[in-house]
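Asker: sharing a model prediction with you, sequence too.
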Amino acid sequence: MSLKQSPSRTALEAARAATRLARQVAVALGDLDLSPSQYRLLLFLSEGNAAASAVAGRLAVSRPSVTALADGLEKRGLLQRQGDPSDRRKVAHELTEAGRQVLAAADEAVADRISGIVAHLEADQADQALEGLALWNEALTLVRGGQEPRP
């Protein structure tokens, strides 16, 4: 099924798959007592520390939502907050070593879950499905970076 054959049907199938896949990610994270939102925050912070406003913008959530997510992760010792000495209003969030370890375990759990699902496909289809998800990751990264769509 190609996008050129039936864009609306293909887009609908992709949207439905993304929704179902999101649930599978949530199931994989459940054993680690992480929500998908907490996982996304850990992923973002693995790229470096960030102020709450930057985190909120990047995760497309409100600042109070970032605060609630960070509160839970901080209580578990997975992130730490540090005030900015030059501006007391700013607080940076940073992963702790425990946070990096939980993120690595979460990455493995999600990858294992996805691998288990695609194992139901023929080998070439499984490869295509995984490559498709990797392309989605690339596209989402480009959107986040503000890159204009390609012609």
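Answerer: Sure thing, it's come through.

Asker: contacts, neighbours, all on C-alpha from now
Answerer: Noted.

Asker: just checking, Tyr39 touches Ala104?
Answerer: No. Here Tyr39 lies out of contact with Ala104, judged by C-alpha atoms under 8 Å, at a distance of 10.5 Å.

Asker: grab the longest helix from the protein for me.
Answerer: Ordering each helix of the chain by length in residues (DSSP state H) puts helix 7-30 first.

Asker: for that one, packing partners?
Answerer: When contacts are defined as 3 or more C-alpha pairs under 8 Å, 6 or more residues apart in numbering; DSSP states H and E, helix 7-30 packs onto helix 36-45, helix 97-118.

Asker: contact partners of the last one?
Answerer: Surrounding helix 97-118, the residues in contact under the criterion C-alpha atoms under 8 Å, 6 or more residues apart in numbering are 24-25, 28-29, 32, 39, 42-43, 46, 77-79, 126, 129-130.

Asker: try this one side by side with the last:
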Amino acid sequence: MNPDAVQAVRALARASRVLERVSGELNLAHYRVLAAIGSGDERASRIAARLALGRPTVSAAVASLCQRGLLTRAHDAGDRRAAALALTLEGEALLDRVESEMVARIEDLCTRTPDGARVLESLRWLGAAIDEKHAERRAAREGRDR
């Protein structure tokens, strides 16, 4: 096993905990759901697939976030089973506040590395790679369903 890769995995696991601690008002799962909706995903099934979470997990998070007044759920007239999700003004404000706190923490940590800008760039690349892998899995799944 590659020792550098092991260290990278451990650092990412620790970084996720750092982000969760700084987000205080939201656990990381709820943050991920709000961020996905804030990025334009509005269906729970798409969010579940994108975040690699089970539909029951996303449904529970959506119910909790709606109860807190952070999300609204409107039924799609064309598909009674589907619901369009949207951030409320309070949800948008909380997401902005939490992301500001997370960004400040990541930027602080990056200043403690030899090349903070490169660390941020690498994390963006990692995010793009995750999106690419997700798109490949989705296309393969859709190909099997035909």
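Answerer: That came through, no problem. Keep in mind that what you see is a predicted model, and the values were worked out from it rather than measured.

Asker: TM-score for these two?
Answerer: Superposed pair, TM-score by TM-score structural alignment, normalised by the length of structure 2: 0.84. Supporting alignment: 138 aligned residues with a C-alpha RMSD of 1.9 Å.

Asker: which pair in the contacts of helix 97-118 of structure 1 spans the largest distance?
Answerer: Among the contacts of helix 97-118 of structure 1, the pair separated by the greatest distance (C-alpha to C-alpha) is Gly77 and Ala126, at 37.0 Å.

Asker: residue in structure 1 matching Gln67 of structure 2?
Answerer: Per TM-score structural alignment, the equivalent position to Gln67 of structure 2 in structure 1 is Lys75.

Asker: circling back to that earlier point, deepest in the core, which of the helices and strands packed on helix 7-30 of structure 1 is it.
Answerer: Of all the helices and strands packed on helix 7-30 of structure 1, helix 36-45 has the most neighbours on average by mean count of other C-alpha atoms under 10 Å, namely a mean of 19.

Asker: so which bit of structure 2 is that helix matched to?
Answerer: Using TM-score structural alignment, helix 36-45 of structure 1 pairs with 28-37 in structure 2.

Asker: cool, stretch 96-110 of structure 1 as well?
Answerer: Counting by TM-score structural alignment, stretch 96-110 of structure 1 sits on residues 88-102 of structure 2.

Asker: re earlier: number of nearby residues for the match of Gln67 of structure 2?
Answerer: 10 (other C-alpha atoms under 10 Å).

Asker: which element is Ala83 of structure 2 on?
Answerer: Per DSSP states H and E, Ala83 of structure 2 falls inside strand 79-87.

Asker: identify the residue spatially nearest to Ser23 of structure 2, adjacent ones excluded.
Answerer: Excluding the flanking residues, the one nearest Ser23 of structure 2 by C-alpha to C-alpha, 6 or more residues apart in numbering is Val98, at 5.3 Å.
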